[in-house]
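> turn this into a model:
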Amino acid sequence: MDRDIDDYALIGDMRSAALIGRDAAIDWLCWPRFDSPALFLRLLDSHRGGSCTLEAEGLRPRERRYLPRTNILETTLSLPAGELTVTDLMPVRGRGDAGPEDIGPDSEAAGVLMRHFRCDRGRADFTLRVAPSFDWGRAETSFHLHGTHGAAAHHGDQALSVLASAPLVVEGGACLARFSLRAGEEAWIVLAPTPTLPSLPEGGAMAWLAETRAYWEEWTGALRCGGEFHEMVERSALCLKLLCYAPSGGIVAAPTLGLPEGWRGGRNWDYRYTWVRDASFTVSAFLSLGHSHEAAELLRFLDTVDGNSDGLRVLYGIERDVPPEQSLDHLRGWRGIRPVLIGNEAEEQLQLDIYGNVLIALDLFVQKLGAEGLGERMRAHLPRLITRLADKVMRCWHVPDRGIWEMRKPDLHHFHSKAMCWVTLDRAVKLAEQVGPAERIPDWCRVRDEIRAEYEERGWDAKRGAYTQAYGEPALDGSFPRLLLFGAVDPLSERSARTLAAIDRELGVGPLIYRYRTDDGLPGQEATFAACAFWMVGALAARGELDNARQRFRALMHYSNDLGLFSEEITADGIAMGNFPQAFTHMTVITIALLLERAAQEMERHNPPPFGRRPVEEAVQGQPTGEGTTDTPRQAGCEAQPANGES
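All right, here's what the predicted structure looks like:
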């Protein structure tokens, strides 16, 4: 049977990533890049899909963990005559930092996957089977031995080579290494996506383990996080780092594709690309933790892939265009749930919220490091970038769009999109006050206030007693709570309170929240959306309900797997669904955990609402509260405007 989606651990090298089960089987690996065809894909087809597995009679998983402050996985297995520890990593080492003008990857990757075996007790007799699936499982595999300890196979542009400390044999479409270890003895195997055998570093394969551990410990040591949830924040940050594609600076939404969002098919998307929204959220999370390099790298990525266009695409390939969406009909899918889709047709949708997300991240970057932290090239481009994004919203804010959830039905005037248009212009004004172009501020202020007046009037449904998903539509939307965190809606208003209560009542299942319960143009019904549940926690904290918020956050922690990894969605009975692990979820974990910690500190000092009407990015950074207590957040570039009358 197919494993649970969250049965897996993640390892990687910021170029690609592998999923490893509790029994140390590698069931997923797209190589040499996140968006390459999968070499191991048993995750999506337990019969046709290849894997790298340990075989031994009576083998049972015992425990697993990441080595502290790293992305190096350690799995302990019980055997009839002993105990075996498997250590898995994709080797990296630090590249060094040339200062603010330094751009590019902060690491160098060996481009291999290393598996180290140590017998801890008794005797460990086992076979390691390497069986790739070329051309998405449609091509036959034929290995050829290279001496006693090496073998390689290839098909078209795909290849896999194996180098082991034990002799190798070829059996059908697989390469096998048989090990017999006694207590204290060690062995290893190295895989590479090349037709030639990998070369070991000076000092042998174990040198990779030492330098990789040193890289991750140094990176994690620079994180600024503490408080009750620091362990979850640290693991989420390490997960997000693995989802960065170092060569270009892009950030993938997840390392997987085709994992279903519900028990019926049709919602099985390919997430191995850079969504502007997800990546911007991730950048904000990194900045809040004190890591600015990843933020600067995403800005480099956006400037490279779309520096001269009129607006932004919803998503980009990590180095090339997103391929057309197509179904791999020969694959049965996880637990038989089809279709298995590669590519993504959401690329050309109009989603107006993405502009605000980019400027939130950019504003936070400038708050933290000043414009000089961007480097000379980006600093010179900054006024043009701000103007390009703000002017796109100036032209388009009044038109319907597809919304944050990429529904596959006609466009609507989505409340979330309109509010994020307000955020776009609000942050553009703040940035222009510091870096230019100052002459555009009056126009941006004027349209910003027009947008807010409209969505306060048209987005409020007096009959429902709530802000609804779209103008004239009665459905609620789980994205609403995040708007309270950015100042787009007054968190302390009666309207906000009534909308949050309605969302909890109609979209909530315990601490979990569905993103919507309306027809989205797709078959079946999806599970709850993890990020929405964390946004609700943040909204409660924004309203000063800190005890309630912390209690809900603690409850949500139980929905991660044993290693602290979250999926995209969670069923009402706690089963992980959707692509895994998910950047969207983990960046929200970080943001809300830091918010709760900061709010608790402010409550101890002042005992007011945690951050009142300040946007969450200011609260997390500990910016001054400002004077007065108006009914709306302070708006940059002009006096705060009174809120519309409450229903």
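> from here on, contacts and neighbour counts on C-alpha atoms
Will do.
> count the residues that sit near the closest residue to Glu345 other than its chain neighbours.
What sits nearest to Glu345 in space, not counting adjacent residues and going by CA to CA, 6 or more residues apart in numbering, is Glu325, at 5.5 Å. Glu325 has 14 neighbours, counted by other CA atoms under 10 Å.
> then Leu79?
Around Leu79 there are 21 residues (other CA under 10 Å).
> that one and Asp120, how far apart?
11 Å (CA to CA, to the nearest Å).
> buried residues in the biggest helix by length in the chain, which are they?
In the chain, taking DSSP state H as the definition, the longest helix is helix 583-606. In terms of neighbour count (16 or more other CA atoms under 10 Å), helix 583-606 has its buried residues at 583-600, 602.
> which strands or helices does the helix or strand just after that helix pack on?
Going down the chain from helix 583-606, the next helix or strand is helix 616-621, by DSSP states H and E. Applying 3 or more CA pairs under 8 Å, 6 or more residues apart in numbering; DSSP states H and E, one finds that helix 616-621 contacts helix 583-606.
> which elements pack onto the helix it packs on?
Packing contacts for helix 583-606, counted by 3+ CA pairs under 8 Å, 6+ apart, involve helix 230-242, helix 276-288, helix 530-542, helix 546-557, helix 616-621.
> how about JSON lines for those, with distance to Leu431 and mean neighbour count added?
Listed next are the helices and strands packed on helix 583-606 as JSON lines, based on distance: least, CA to CA, whole Å; neighbours: other CA atoms under 10 Å:
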{"stretch": "helix 230-242", "distance to Leu431": "27", "mean neighbour count": "22"}
{"stretch": "helix 276-288", "distance to Leu431": "16", "mean neighbour count": "26"}
{"stretch": "helix 530-542", "distance to Leu431": "24", "mean neighbour count": "27"}
{"stretch": "helix 546-557", "distance to Leu431": "31", "mean neighbour count": "17"}
{"stretch": "helix 616-621", "distance to Leu431": "14", "mean neighbour count": "21"}
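> to compare against the first, here's the next sequence to fold:
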Amino acid sequence: MNEANLELSPIGNCQVSALVDSEGGFVWGCVPRVDGDPVFCSLLNGDKRDEGVWRFELEGQVSSSQHYIRNTPILVTRLEAEDGSALDIFDFAPRFERSGRMYRPVAFARIVRPVSGAPRLRVKLAPMKNYGEELAKTTNGTNHVRYLVGDQALRLSTDAPVGYLIEGRSYRVESDQHFFLGPDEPFVGNIRSELRRMEASTKKYWQHWVRGLHIPLEWQEEVIRAAIALKLCQHEETGAIVAALTTSIPEAPGSQRNWDYRYCWIRDSYYTVQALNRLGALDVLEKYLAYLRNIIDEARGGQIQPLYSVMGDTELHESEAEHLAGYRGNGPVRIGNAAYKQVQYDCYGQIVMPTAQAFFDTRLLRMADERDFEHLEEVGEAAWAKHDKPDAGLWEFRTRQEVHTYSAVMCWAACDRLANVAARLGKGDRVTFWKERAEAIRAKIDAEAWSEEGQHYGASFESDYLDASLLQMVELRYLKGDDERFLKTFQAVERDLRRGDHMLRYAAEDDFGAPETAFNVCTFWLIEALHLTGRSAEARQLFCSMLSHTTRSGMLSEDLDYDTGELWGNFPQTYSLVGIINSAGHLSKNWSEVR
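So this is what the prediction gives:
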């Protein structure tokens, strides 16, 4: 069996998700939601990759190929054998409207369809429990197998021979076979007809969702694939958006930079809804705004922490899964994330900015009102109080704090946007109030972060080192693209942090030493900055270079080895997918050019 890699394809339904390897194996998937127990954990199981997996093994297999059904996350894997026999595996998590609400069960559906010859198949379904501690115990009936995973059970309902499955025997596949792994309850109806109906309804849902997107003329497939993946990262029940579907894929081999990203970072979610909103995916924004309203309601004195669980839990205690060896043996595998204890003051701007849209956008089913403004002002007060105070910064330094320029600019943005909202509501006194605060923060940033000696903004008030977040000063409307201070800062950032076609987030040593890989979203920030400063041809070249590093499923992880081009870091990373969408929007030809 080949070494674990990130050539993976996500499927999901905004309740559960799975990552499928290039041969159709479920190698990562958690229940009952994204931050739950990984019943499929083969990806992080070291050499024991036949445990924590769901795989269809074709006798004499010599090749495999994959594609998604157009504009859906329904994945088709074709396995071909040396004798010419072949079969297709259709994988999806059901999602469609039923009985007036969205049907998105804790369930995975798989349909095996023989294509040619007489394929012989062995089904390997070996879920685990307690983060790889042991294989799930089983019981079975005539047409089902129950897997006891922790305090709950999953039931596989199938029209395949259950005895062959339990004993791991190969058998000839002479007709379509259907597998539904879901709640521990009897499957209602004929599994063949029901799964075909689910497949058709799921396909219809996703293709209609994509149909409503406003996409650029160029790179349509790449943008659509990124948009679908971003939507799969939303836990629809609450509206939370996770940073990635995995935990502990290291940023670089042996780096110990192994973090659990299955939580909702206010920062990452802001960028996600911003990108999807540009495409017109208003449903994701609406649900996320509901999540934010709950966060704001429960925030004490407007104090916001950097991340929360998808259910809004505030404590995400960090521990290690001792039974999982880690990706390619690169442990530890972490559960939880201690960054929830940190202070990261950029989150105030990232709360205010998406919420501000709700005061202006008349398409929304629920527009924000004066009561929402009162709550939002509490967040603004916290931004004002903290704009010049040390924090861990957006890169979440664990052992030091400084007054980070990015955090201060985000606090400025919070006050600036509150002034806009106050104007919308006709509150002239509050317009003046928030404008004055925004101007005071700007004066502080310009006085403390600008280096006359270096002729650039620094990453913090205390030192003049550089980081890639300074390139966001135009996107946040703090500076214009032709501002001499931005041009000089861009020149300095590019000089210090660019590595060929890629960008570091910073070059200075941190808690774990010097960064070894490029941070993909920073490369996309470089691409945007190149475009905004008139170097669009170079930006297009770099964008095409980045797209060449995506998986066959169109995904990117968090990091990339700029020497080898190999992907590292949690997967799929929302930041990186946002970069694809935003860069394509900046660089694409206009639709009017072909009409």
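> and Lys368 of structure 1, what helix or strand is that in?
Secondary structure assignment for Lys368 of structure 1, by DSSP H and E: helix 353-369.
> which residues sit against that helix?
276-277, 280-281, 283-284, 287, 292, 295, 312, 314, 371, 373, 386, 389-390, 393, 403-404, 416-418, 420-425, 427-428, 430-431, 617 (CA atoms under 8 Å, 6 or more residues apart in numbering).
> map Gly239 of structure 2 across to structure 1 for me.
Per TM-score structural alignment, the equivalent position to Gly239 of structure 2 in structure 1 is Gly249.
> same question, Tyr288 of structure 2
Using TM-score structural alignment as the criterion, Tyr288 of structure 2 maps onto Leu298 of structure 1.
> related to what we said a few turns ago, inside helices: which ones of the contacts of helix 353-369 of structure 1?
Those of the contacts of helix 353-369 of structure 1 lying in helices (DSSP H): 276-277, 280-281, 283-284, 287, 295, 386, 389-390, 393, 416-418, 420-425, 427-428, 430-431, 617.
> can you give me every residue that contacts the aligned partner of Pro400 of structure 1 in structure 2?
When structure 2 is aligned by TM-score structural alignment, the residue opposite Pro400 of structure 1 is Pro390. Contact analysis of Pro390 of structure 2 by CA under 8 Å, 6+ apart lists 401-404.
> which two in those are spaced the farthest apart?
Across the contacts of Pro390 of structure 2, the longest distance by CA to CA is 8.3 Å; it joins Gln401 and His404.
> and those two? Which one has more around it.
Between Gln401 of structure 2 and His404, counted using other CA under 10 Å, the more crowded position is His404 (28 against 18).
> the more buried one: what's its closest spatial neighbour, skipping adjacent residues?
Distance criterion CA to CA, 6+ apart; nearest residue to His404 of structure 2, sequence neighbours excluded, is Ser460 at 4.1 Å.
> pull the contacting residues for that neighbour.
402-406, 449.
> in ChimeraX, how would I select just the buried ones from these?
Filtering these down to the buried ones (16+ other CA under 10 Å) takes a single ChimeraX command:
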select :402,403,404,405,406,449
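> in a markdown table: the contacts of Ser460 of structure 2, plus distance to Arg120 of structure 2.
Listed next are the contacts of Ser460 of structure 2 as a markdown table, based on distance: CA to CA, whole Å:
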| residue | distance to Arg120 of structure 2 |
| --- | --- |
| Glu402 | 62 |
| Val403 | 63 |
| His404 | 60 |
| Thr405 | 61 |
| Tyr406 | 58 |
| Ala449 | 66 |
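> nearest residue to Ala422 of structure 2 other than its sequence neighbours?
Nearest in space to Ala422 of structure 2, with sequence neighbours left out and distances taken as CA to CA, 6+ apart, is Val431 at 5.3 Å.
> in structure 1, what residue corresponds to that neighbour?
Counting by TM-score structural alignment, Val431 of structure 2 corresponds to Ile441 in structure 1.
> surely its match is in contact with Asp426?
No - applying CA atoms under 8 Å, one finds Ile441 of structure 1 not in contact with Asp426, separated by 9.6 Å.
> looking at those two, which one has more neighbours?
Asp426 (29 against 21).
> nearest residue to the alignment partner in structure 2 of the more buried one other than its sequence neighbours?
Alignment note (TM-score structural alignment): Asp426 of structure 1 maps to Asp416 of structure 2. In this structure, Asp416 of structure 2 finds its nearest non-sequential neighbour in Ala438, 5.4 Å apart by CA to CA, 6+ apart.
> surely the one you found meets Cys415?
Yes - using CA under 8 Å, Ala438 of structure 2 makes contact with Cys415 at a distance of 5.2 Å.
> which one of the two has more residues nearby?
Taking neighbours as other CA under 10 Å, Ala438 of structure 2 and Cys415 compare with Cys415 leading, 30 against 23.
> what's that one in contact with, if anything?
Cys415 of structure 2 neighbours (CA under 8 Å, 6+ apart): 349, 380, 383-384, 434-435, 437-438.
> tell me how far it lies from Val403 of structure 2.
Cys415 of structure 2 sits 18 Å away from Val403 of structure 2, going by CA to CA.
> over to Leu156 of structure 2?
Using CA to CA, we find Leu156 of structure 2 at a distance of 53 Å from Val403 of structure 2.
> now stretch 467-479 of structure 2, how far from the chain's geometric center?
The chain centroid and the centroid of stretch 467-479 of structure 2 are separated by 22 Å under CA atoms, centre = their mean, to the nearest Å.
> in structure 1, what range does it match?
Going by TM-score structural alignment, stretch 467-479 of structure 2 lines up with residues 477-489 of structure 1.
> so which bits of the matching stretch are buried?
Result for stretch 477-489 of structure 1 [16+ other CA under 10 Å]: buried residues 477-489.
> can you give me the end-to-end distance of it?
Start-to-end, stretch 477-489 of structure 1 (CA to CA) is 14 Å.
> repeat that for stretch 402-420 of structure 1.
First-to-last residue span, stretch 402-420 of structure 1, CA to CA: 13 Å.
> what's it in contact with?
Against stretch 402-420 of structure 1 from outside (CA under 8 Å, 6+ apart): 346, 349-357, 397-401, 451-452, 455, 459, 467-471, 479-480, 483, 488-489, 520-522.
> what about 7 Å?
346, 349-353, 356, 397, 399-401, 451-452, 455, 459, 468-471, 479-480, 488, 520-522 (CA atoms under 7 Å, 6 or more residues apart in numbering).
> please identify the residue in structure 2 that aligns with Asp329 of structure 1.
Aligned partner of Asp329 of structure 1 by TM-score structural alignment: Glu322.
> now that match: how far from Asp391 of structure 2?
31 Å.
> which one's more surrounded, these two?
A count of neighbours by other CA under 10 Å puts Asp391 above the other of Glu322 of structure 2 and Asp391, at 22 against 14.
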